[in-house]
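In: what shape does this take:
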Amino acid sequence: MFASVSFILGAMPLKQVCGILVFLSACLISITPPCHGGNILVFPVDGSHWINMKILLEELHARGHSLTVMRASTSWYIPEKSSLYTSITIEMNESLEDFFDVYLQEQMRAQREGASALTFLKLTKDFLSMITEAHSLWTDVLAQIFEDEKMVQSLKDSKYDLVLTDPAIAPGVVLAKYLKLPLVLNVRWITSGDGHFVIAPSPLSYIPVPGSGLTDKMNFIQRVKNMLFYSIILFQQRFLVGPSYDAICDKYIEGGCDIISLLQEADIWLFRSDFVFDFPRPTMPNVIYIGGFQCKPAQPLPADLEDFVQSAGEHGVIIMTLGTLVNALPKNVADDIASIFAKMPQKVIWRHKGERPSTLGNNTMIVDWMPQKDLLGHPQTKVFVAHGGTNGVQEAIYHGVPVLGIPLFFDQYDNLLRLQERKAGKIIQLADLSGQSFEQGLNEVLHQDSYRENMQRLSRLHRDQPISPMDQAIFWVEYVIRNKGAPYLRTEAYQMPWYTYYCIDVLLLLLTATSVLLLSTLAIFRFLCCRSRRKTKTKQN
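Out: From the prediction side, this is the model:
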């Protein structure tokens, strides 16, 4: 066939051949692969979690998917109008931003008082109280949705292909069950800590519980501590968080349910972590690791920022931010940090919204917002002073910038501990933070080459993947759309009672059978011995 075409073209004038080839090329270019965009219902969590979700939504939108985002009327990060999605706004009376701010300020004040058993109990009580109230607020919102017949009918009529949600707060999980839709989780945390603990074997002998501040190498006392922290998580789920969702499930879900079983029924877990960052552990086939999926090569800085960075010369730049939830540290702490920055030969870019520190030096630029990823990717950046949020830690790994960490709350200490264990970062606890400790820690991370070398090694490992984390995430979302779920990836272990899961019934059967066999053998020997003695006695008589 190709020979015939070549022969025909060869017999034609060159001008006509060129015209035909141009026409065929135009036709081929105009024929694009068909795009079967999905219809996705998104139920995000506000704050820094939304930053991650939005990046995923941008990629889904770019690939032709239709997105609908459910948001609270008091949302401080999720806009009602967007070119990426259509929004459904749900009325909520209380602002979660104010709600968290009160808690965080109290947390920082308590930590500054120093570590003690009383402080630990107070922080734990405040945390459990805050978490319980947050989940209670959202289950009230969920009941409001289910009671709104027009909204429910609209959701059903929209014929969504799946629900994409962050299960740190779980109304999206319950809504997916109610609408009988496949469920994809964009997850780092669930309602009661690390999601791995409800879907995969998690031996407490070497898997640290979130909040414990432990690594995967634990001595006896540390394993006792790990067990105690696990008991706190179980208490939180069973008695504080679980009942709110149980009440909703019993009322609105046919047959009832509980939040843990709903999480276990999720088709795909897009886990915002990887084993360059996290400690190795057992996992499941429907867990897809997308740690650092939000990371991209650095873009050029705004002109004024680039000029400031370049003015640092050979000394480079230090950048500091404490994330989306913390606007400012206590004034005395901020003054101590500013005074140390003022002594450094480096230039400093500091995201700080509180009262301007009185000890601020000329080498320090205070900003309300910074292009964090672009600054981390700039060759002049030497150290990242951060609170240890998941986003910042993964971006620091991606760009190979060592971290001086000041953990404040939630998972931040655990995140920074993983860097410290790999000698790529250093932690200063808020209770120990002073001008002297901050200067010592900053100089150590700046001037000991091992910190940068170790972080750059992590960066190479993280980037050395056959498929980028973002492409992995998009593939599996589209996989669930194409196949209307992925139930075959879920284990049936979740349906087993505990004694079946651990084979206690099998062990009891084997022990019983062995005992019966031994006792029977003993009884036979005893019978034979007694009979032999009787025969001997009879002969003697």
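
In: when you work out contacts or count neighbours from here on, use the C-alpha atoms and nothing else.
Out: Fine.

In: so what touches stretch 424-432?
Out: With Cα atoms under 8 Å, 6 or more residues apart in numbering as the test, stretch 424-432 has contacts from 108, 111-115, 402-408, 416-417, 419-420, 437-438, 441, 445, 450-455.

In: please give me the structure for this one as well, since I'd like to look at both together:
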Amino acid sequence: MRVIIEGLHSRGHQVVVLRPSDSWYIKENSPFYTSITLDIVSGFDEEFMKKYVADLLRIQREGKSFWTRFKLEMENAYIANEFNQKTSEMLERVFENKDLIGSLLDAKYDLFLTDPAFPGGVFLGHYLKLPLVFNVRWTSHGEGHGAIAPTPLSYVPLTTTELSDKMTFPERVINVVAFLLTQYQITYYMLPHFAGLIEKYLGPDTDYLSMFAAADLWLMRVDFVFEFPRPTMPNVVYMGGFQCKPAKSLPEDLEQFVQSSGEHGVIIMSLGTLIGELPHDLADAIAAAFAKLPQKVIWRYKGERPATLGNNTLLVDWMPQNDLLGHPKIKLFVAHGGTNGVQEAMYHGVPILGLPLIFDQPDNLFRIEVRGAGKNIDIFSMNEEIFYQGVQEVLTEPSYSMNMQRLSRLHRDTPVKPLDNALFWIEFVMRHKGAAHLRTESYRMPWYVYHSVDVMLFLGGVVLIILVTFAALIRCMCSACLRKKTKRD
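Out: Coordinates of the predicted model:
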């Protein structure tokens, strides 16, 4: 969101950002926006997220089994239930703050920009009756396309299934079951939390899922170089890799370390913001494998220093990831599979050794592996030798680098940069007070109308009436013939 806000600021727009008092990423003071800090504690701060992620990792390390999967789903359901309850309570306090709501209404904003992974912005945008634009990959109830576009389960794999668009019959069964389970979770763990809120503040005619589908514009953080082909909609604008940019010069100390690698080059490793450290045995196995390599290694790691750390490995609390990936000496990116990191690696043409952990990371890295631009390792059953062999394979097999560079060329070969495209469409919605002409009426339809169930029942009824009438006529004709024959006899 910060990248888009800075882009809007550079074009002369005034941006106001709403943030809770315990916001983790969004700072109160910035030269790019004015903030309104709500006197509300969301409860979803850095510590909460780190504990949640640690619990998920602990469960997954118990091994691959039905029981482990069940425990993982129960943990996710519990957290989703808690999250939705807290979000509903937070929104109630926002709507009851008459001074805040009055000031937002009086400000006469041109547009409401939000990430629908959290429903608060969607509720507030509808309440303020402003043109609504999403910066989206995920909604609160699944991948963004599923909330607005047709999603044929025969060739559109759902998140968490780790399937491609070429599914066998058993895989299609898995995909359908995953869809049904997702619908169950939405119905019983999400919608009840917001039903009273919707009726009280938005009116009984408003539906939770329809609020999302009614958005004017979807700025989708997806590139079909990376995503599998699928149906879409006219008000979906693709800006995958919008945060990517040419590399800048590295800080002097980091540049010296990179240059010291000589002809062998450098490996960088990061498991994202949420996963700053790993269990000691995993960290030691990774460090020991790195120590056997001739390459230099830059590893973003906040945990206790691994006992097996080699002299070729530099531990850092933070790294300029985009600038490092764009450096000519970088040979490999060891990554957890977050969307931003995968897109930056693709932009700069650096192959990936994937260690998928949670959320959408396995699916993201699966897409890279299918395209031959990386290799994935199951981190929960990994040891030093498995990790070492994985690193060696991606470093020494030229196809990984060649395939990733091909993806990079495809990604960059566009008439307009993704960020410029996104900013144009945001301004388009401002100029025209919305983009209703791009929005289909499907979001207003009941499910039976959307799927033409009523039409099929009607046509089936007509066919049935015709068949019954035809059968009755045949029966009458047969009866008449029998009566004539009887009289002759």
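
In: okay, and which of the contacts of stretch 424-432 of the first structure map to strands?
Out: Where the contacts of stretch 424-432 of the first structure overlap with strands, as defined by DSSP state E, the overlap consists of Val403, Leu404, Gly405.

In: which of those residues has the most neighbours?
Out: Val403 (33 neighbours; other Cα atoms under 10 Å).

In: surely that one meets His387?
Out: No: taking contact to mean Cα atoms under 8 Å, the distance of 9.4 Å between Val403 of the first structure and His387 leaves them out of contact.

In: neighbours around the equivalent of Gln185 of the second structure over in the first structure, how many?
Out: Taking TM-score structural alignment as the alignment basis, one finds that Gln185 of the second structure is matched in the first structure by Gln236. The tally of other residues near Gln236 of the first structure (other Cα under 10 Å) stands at 19.

In: how about His145 of the second structure?
Out: His145 of the second structure has 21 neighbours, counted by other Cα under 10 Å.

In: before we move on, what about Ser73 of the first structure?
Out: Taking other Cα under 10 Å as the criterion, the count of residues near Ser73 of the first structure is 17.

In: where in the second structure does stretch 267-281 of the first structure fall?
Out: Using TM-score structural alignment, the match for stretch 267-281 of the first structure in the second structure runs over residues 216-230.

In: scratch that, stretch 21-32 of the first structure
Out: So stretch 21-32 of the first structure sits over no part of the second structure, by TM-score structural alignment.

In: the closest residue to Ser95 of the first structure other than its chain neighbours and Met92 of the first structure, how far apart?
Out: Across the structure, with Cα to Cα, 6 or more residues apart in numbering as the measure, the residue nearest Ser95 of the first structure apart from its sequence neighbours is Thr74 (5.2 Å). Distance, Thr74 of the first structure to Met92 of the first structure, by Cα to Cα, to the nearest Å: 6 Å.

In: likewise for Pro330 of the first structure?
Out: For Pro330 of the first structure, the distance to Met92 of the first structure (Cα to Cα) stands at 31 Å.

In: try Ser30 of the first structure
Out: Plainly put, Ser30 of the first structure is 48 Å away from Met92 of the first structure if you go by Cα to Cα.

In: who has more neighbours out of those two?
Out: Residue environment comparison for Ser30 of the first structure versus Met92 gives the larger neighbour count to Met92, 17 against 9, counting by other Cα under 10 Å.

In: which residues does that one contact?
Out: When contacts are counted by Cα under 8 Å, 6+ apart, Met92 of the first structure touches Ala72, Ser73, Thr74, Val141.

In: tabulate these (JSON lines), appending distance to Ser212 of the first structure and secondary structure.
Out: Converted to JSON lines, those look like this (distance: Cα to Cα, whole Å; DSSP: H, G, I helix; E, B strand; the rest coil):
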{"residue": "Ala72", "distance to Ser212 of the first structure": "32", "secondary structure": "strand"}
{"residue": "Ser73", "distance to Ser212 of the first structure": "35", "secondary structure": "coil"}
{"residue": "Thr74", "distance to Ser212 of the first structure": "33", "secondary structure": "coil"}
{"residue": "Val141", "distance to Ser212 of the first structure": "32", "secondary structure": "helix"}
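
In: widest-spaced pair of these?
Out: The span of the contacts of Met92 of the first structure, defined through Cα to Cα, is set by Thr74 and Val141 at 12.1 Å.

In: between those two, what contacts are shared?
Out: Listed contacts common to Thr74 of the first structure and Val141 are Glu91, Met92; contacts here mean Cα under 8 Å, 6+ apart.

In: count of neighbours near Phe279 of the first structure?
Out: Taking other Cα under 10 Å as the criterion, the count of residues near Phe279 of the first structure is 14.
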